[in-house]
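Participant: Fold the following for me, if possible:
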Amino acid sequence: MQAVVFTAPSAAIEFTEVELAAPGPGEVRVKIAAAGVCHSDLHVKRGEWDAPAPLVMGHEGSGIVTELGAGVTSLAVGDHVVLSWVPPCGDCRYCRSGHEARCQKVATIVAPKGVLFDGTSRLSRDGEPVHHYLGVSSFAEEVVVPASGAVKVRDDAPLDIIAVVGCAVATGVGAVLNTAAVEPGSTVAVIGCGGVGLNVVQGAKLAGAERIVAIDVLADKTQMALQFGATDRIDASQADAVEQLFDLIPDGVDYAFDAIEPPSTTEQAIRMLGLGGAAVIVGLPPTGAKASFEPLVLAEADQRILGSNLRLGAPLTSTSPRWSTGTWTASSSSTP
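Facilitator: Have a look, this model is predicted:
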């Protein structure tokens, strides 16, 4: 089959033939219908994150199940699925305690080693192993993934649109509903209105936030954010975003989401907070990047800094009422 293969930051990615083995126990084969493009893939290509090579890139995707491995009963051939790059193992202490987004096997085996749960790859080229990217590798015609990483959706869900649910939507909406648990009536700032940021905006709207301030250096992005539920927008290219935020909301915001990567925007998110506010770090910077804040101010104002990786929870499941309303379809207008 054809796939996009990364070999080194200094080398061009290759669109080439690779072999895909049959699914093992607890795994499924999925024919890819669509794949989203995420900044995380760019971090790997630039050498900003360590990744095993060679590997098939891509971690957002949707498709149709074509083969079941031994013991899989949660899915059937023909099911339409969204792929998740945090497939819970169900066995580690985090999964057992209900914190599947922190799955220990994903964090220590699947993601860093470029393999599946059993420590091996289903991908190869000319007889040599090729690594999986985050257990997905959606830049390919077909994939083999853990069954827990293939989330069944309705058959009428448009596969080309829902591909980004596996990362951009789950990351953005999940940061609001699951990490921050934004309350109705809250004030929210969103720094960066790309695919993830727009879904933070959408999540804040779903949560019932009263004011949602979209912040970006590109006017067309903040304009689009209004369609997702933003009530205000700030052009960060014209003046200091923090000063503009306090002009709009003099007391600062209850929640500030940093949905892009520079440490400077993390620092801005912290400075935008009001009393008792929380800064939620959603965008992922290069390895080694550092941001600073004044601990005394944070402590005296009873503020928090929250990290948020992919926070699935109920919103990604096909039975959740949040997704049965069709609000997720707004994500089709952007990629992360």
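
Participant: make it CA atoms for all contacts and neighbour counts henceforth
Facilitator: Noted.

Participant: Quick check: chain neighbours aside, which residue is closest to the residue nearest the centre of the chain?
Facilitator: Geometric centre of the chain, nearest residue: Cys167, 3.2 Å, by CA atoms, centre = their mean. Nearest residue to Cys167 in three dimensions, chain neighbours excluded: Glu60, at 5.9 Å (CA to CA, 6 or more residues apart in numbering).

Participant: hang on, the earlier thing: I figured the residue nearest to the centre of the chain was touching Gly58, is that so?
Facilitator: No - using CA atoms under 8 Å, Cys167 makes no contact with Gly58, being 10.7 Å away.

Participant: Strands along the stretch 201-336 of the chain, start to end?
Facilitator: 211-216, 232-235, 253-258, 273-281, 304-307 (DSSP state E, counting those that start in this stretch).

Participant: Mind putting the ones you listed into TSV with mean neighbour count and distance to Ala175?
Facilitator: Shown next, in TSV, are the strands of the stretch 201-336 of the chain (neighbours: other CA atoms under 10 Å; distance: least, CA to CA, whole Å):
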stretch	mean neighbour count	distance to Ala175
strand 211-216	26	15
strand 232-235	20	20
strand 253-258	29	8
strand 273-281	22	8
strand 304-307	15	9
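
Participant: Can you say which of these is nearest to Val106?
Facilitator: strand 304-307 (17.3 Å; CA to CA).

Participant: what sits up against the closest one?
Facilitator: Thr179, Ala180, Ile270, Gly276, Gly277, Ala278, Ala279, Val280, Ile281, Val282, Leu298 (CA atoms under 8 Å, 6 or more residues apart in numbering).

Participant: Distance check, the second one against Ser308.
Facilitator: Distance, Ala180 to Ser308, by CA to CA, to the nearest Å: 9 Å.

Participant: Show me the common contact partners of the two, please.
Facilitator: Common neighbours of Ala180 and Ser308 (CA under 8 Å, 6+ apart) are Val280.

Participant: ok, the residue nearest to the centre of the chain to Ala180 distance?
Facilitator: Relative to Ala180, Cys167 is positioned 17 Å away (CA to CA).

Participant: likewise Glu60?
Facilitator: 23 Å.

Participant: out of the two, which sits in the more crowded spot?
Facilitator: Shown here are Glu60 and Ala180; by other CA atoms under 10 Å, Glu60 has more neighbours (28 against 19).

Participant: quick one, what contacts that one?
Facilitator: 35-38, 83-85, 136, 138, 163-167.

Participant: Repeat that for Pro9.
Facilitator: Val44, Lys45, Arg46, Gly47 are the contacts of Pro9 under CA under 8 Å, 6+ apart.

Participant: how close does the nearest residue to the last one once chain neighbours are set aside get to Asp50?
Facilitator: In space, Gly47 comes closest to Pro9 once its chain neighbours are excluded; the distance is 5.2 Å by CA to CA, 6+ apart. According to CA to CA, Pro9 stands 10 Å off from Asp50.

Participant: Now show me the structure for the sequence below, then we'll compare the two:
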Amino acid sequence: MKAAVLYSTVPAVPAPGSAPGKRRYADAKPLVVQELDQPQPRAGELGVAITYSSLCHSDLSVVDGSRVRPLPMALGHEAVGRVVSVGGGVADVSVGDHVVLVFVPSCGHCRACRSERPALCHRAAETNSSGDLLHGPALLRTPAGERINHHLGVSAFADYAVVARESVVVIDDDVPDTVAAMFGCAVLTGMGAVLNTAGVNPGQSVAVFGLGAVGLSAVMAGRLAGAAGVIAIDPNPGKHQLALDAGATAVGTPADAARLVEEAAGDGVDVAVEAVGSTGVIATCLELVTRGGAVVSVGLPHPSAELTVPALQFAGAGKRLLGSYMGDAVPGRDIPKYLGYWREGRLPVGLLHTDTRPLTEINEGLDALASGQVVRRLFRA
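Facilitator: Presented below is the predicted three-dimensional model:
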């Protein structure tokens, strides 16, 4: 099998003295596309032929070291494929099934799973952090026998993956792979932040900060929820038309945010979604929500980042700061539901797909994502 493996990180900021305009990732080539021994699924696992994988900022944050993971690791966590082998004890998935891969393989037994919050599964958090799979240790090996860790139980920058049964959702055969590829992370996370975490109701107002694939999915969700206004904010004007096409009623840069909120919602929006990974943006969102409003934090700040905000905004103004991991999704419920919206023409997920490239161009893709040139670039091995 082929997979893109990360052996060492490349800092997000170029080293002092490096050449101006240097293609940081294309030149450093942190991801090595190489041959690995192809493992077979154990009990509770599936072998999946990956059709398309999708590059996400969460992948980039592992490459630049801001999300610390055990290396070497085969990256990629958002993908679509076909089941080619089935391990023992799996009775509800068959060879040939069309599947979306999900990066939190909920165990079904822990405190979070029993509370119907599988995105926060305790067991999955442990195995995702260690590079193992839900049903056993890491399986990936180089021909020389070196262990390669799994990324979030998926390792989708590859032509094949062994995953836990709990890491897939079976979908209809006729869903195009270029659409389905983005449902396991971007759509689940952005849609879920609005529909599950915030529970936006018709007539409310929403502001979304950060117009990557997750933020644009949140914009689509605001429109689906019947929000009276959906304000989309990003410093890159090149993303503003995409946001309008996704359902935003107003767009602008961060400098425009306060004015747009005042024009649309007076004393503040009901819900603000932070999809940047910035504590400064979280603080701004808290300022721009109305009394009793909610800020949903979706982005992943650096682990060392700390948030300082006026504490009186909470008890004094009834504002809420809500964390949202994977959109508080129940994948087996939400992916079919969201695909239903897509079928009805109410969820224009195709807007997220910038282009498709061969897996050999994965490092160039990192540069394109880091510079904001692409929203979702798909890769085929």
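
Participant: Superposed, how do the two chains score by TM?
Facilitator: Once superposed, chain against chain, the TM-score is 0.94 (TM-score structural alignment, normalised by the length of the first structure); 333 aligned residues with a CA RMSD of 1.7 Å.

Participant: hang on, Arg322 of the first structure packs against Pro315?
Facilitator: Yes - counting by CA under 8 Å, Pro315 is a contact partner of Arg322 of the first structure at 6.3 Å.

Participant: Looking at the two, which is more packed in?
Facilitator: Pro315 (21 against 15).

Participant: about what we covered before: any idea how far the residue nearest to Gly47 of the first structure is from Pro54 of the first structure?
Facilitator: In terms of CA to CA, Pro9 of the first structure sits 11 Å off from Pro54 of the first structure.

Participant: Could you report the neighbour count for Gly345 of the second structure?
Facilitator: Neighbours of Gly345 of the second structure (other CA under 10 Å): 10.

Participant: Please name the residues that touch it.
Facilitator: Applying CA under 8 Å, 6+ apart, no residues contact Gly345 of the second structure.

Participant: Contacts only, for Ile50 of the second structure.
Facilitator: Ala79, Val80, Gly81, Arg82, Ala156, Ala158, Asp159, Tyr160, Ala161, Arg380, Ala381.

Participant: What's the separation between the counterpart of Gly153 of the second structure in the first structure and Ala150 of the first structure?
Facilitator: Under the alignment (TM-score structural alignment), Gly153 of the second structure maps onto Gly135 of the first structure. For Gly135 of the first structure, the distance to Ala150 of the first structure (CA to CA) stands at 11 Å.

Participant: Could you name every residue contacting both of the two?
Facilitator: Common neighbours of Gly135 of the first structure and Ala150 (CA under 8 Å, 6+ apart) are Pro87.

Participant: At which residues are the helices of the first structure located?
Facilitator: Remark: helices assigned in the first structure by DSSP state H are 39-46, 93-96, 104-105, 111-113, 159-162, 168-174, 195-207, 219-228, 241-248, 263-271, 295-300, 321-324.

Participant: May I see those helices organised as TSV, with distance to Pro25 of the first structure added?
Facilitator: Formatted as TSV, those follow (distance: least, CA to CA, whole Å):
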stretch	distance to Pro25 of the first structure
helix 39-46	28
helix 93-96	19
helix 104-105	16
helix 111-113	19
helix 159-162	26
helix 168-174	27
helix 195-207	33
helix 219-228	41
helix 241-248	51
helix 263-271	42
helix 295-300	48
helix 321-324	30
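
Participant: And for Asn196 of the second structure, the neighbour number?
Facilitator: By other CA under 10 Å, neighbour count at Asn196 of the second structure equals 18.

Participant: Spatially nearest residue to it, not counting backbone neighbours?
Facilitator: Per CA to CA, 6+ apart, closest to Asn196 of the second structure is Asp328, 6.1 Å.

Participant: so the one you found touches Ala198, yeah?
Facilitator: No - Asp328 of the second structure is beyond contact range of Ala198, at 9.8 Å (criterion: CA under 8 Å).

Participant: Map Ser186 of the first structure across to the second structure for me.
Facilitator: So, by TM-score structural alignment, Ser186 of the first structure is matched to Gln204.

Participant: Spit out the contact partners of that match.
Facilitator: Gly226, Ala227, Ala228, Gly229, Val269, Asp270, Val271.

Participant: And it, how close does it get to Ala218 of the second structure?
Facilitator: According to CA to CA, Gln204 of the second structure stands 14 Å off from Ala218 of the second structure.

Participant: what does Val86 of the second structure give?
Facilitator: With CA to CA as the criterion, Val86 of the second structure and Ala218 of the second structure are 35 Å apart.

Participant: More neighbours: the two, which one.
Facilitator: Shown here are Val86 of the second structure and Ala218; by other CA under 10 Å, Ala218 has more neighbours (38 against 23).

Participant: any idea what that one aligns with in the first structure?
Facilitator: By TM-score structural alignment, Ala218 of the second structure lines up with Val200.

Participant: again with Ile233 of the second structure
Facilitator: Checking TM-score structural alignment: Ile233 of the second structure goes with Ile215.

Participant: surely its match meets Ile191?
Facilitator: Yes - counting by CA under 8 Å, Ile215 of the first structure touches Ile191, with 4.8 Å between them.

Participant: Leaving out sequence neighbours, find the closest residue to the match of Ala218 of the second structure.
Facilitator: Gly172 (4.2 Å).

Participant: Identify the residues contacting that neighbour.
Facilitator: If you count contacts by CA under 8 Å, 6+ apart, then Gly172 of the first structure has Val196, Gly197, Leu198, Asn199, Val200, Val201, Gly203, Val282 around it.

Participant: what lines up against it once you look at the second structure?
Facilitator: Using TM-score structural alignment, the partner of Gly172 of the first structure in the second structure is Gly190.

Participant: cool, and Ser333 of the first structure?
Facilitator: Counting by TM-score structural alignment, the partner of Ser333 of the first structure is Leu352.

Participant: For that match, the count of nearby residues, please.
Facilitator: 22.

Participant: what sits against it?
Facilitator: Ala213, Leu216, Val375, Arg376.

Participant: Now tabulate the residues you listed in TSV and tack on distance to Leu347 of the second structure and neighbour count.
Facilitator: Shown next, in TSV, are the contacts of Leu352 of the second structure (distance: CA to CA, whole Å; neighbours: other CA atoms under 10 Å):
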residue	distance to Leu347 of the second structure	neighbour count
Ala213	13	25
Leu216	11	34
Val375	16	24
Arg376	16	27
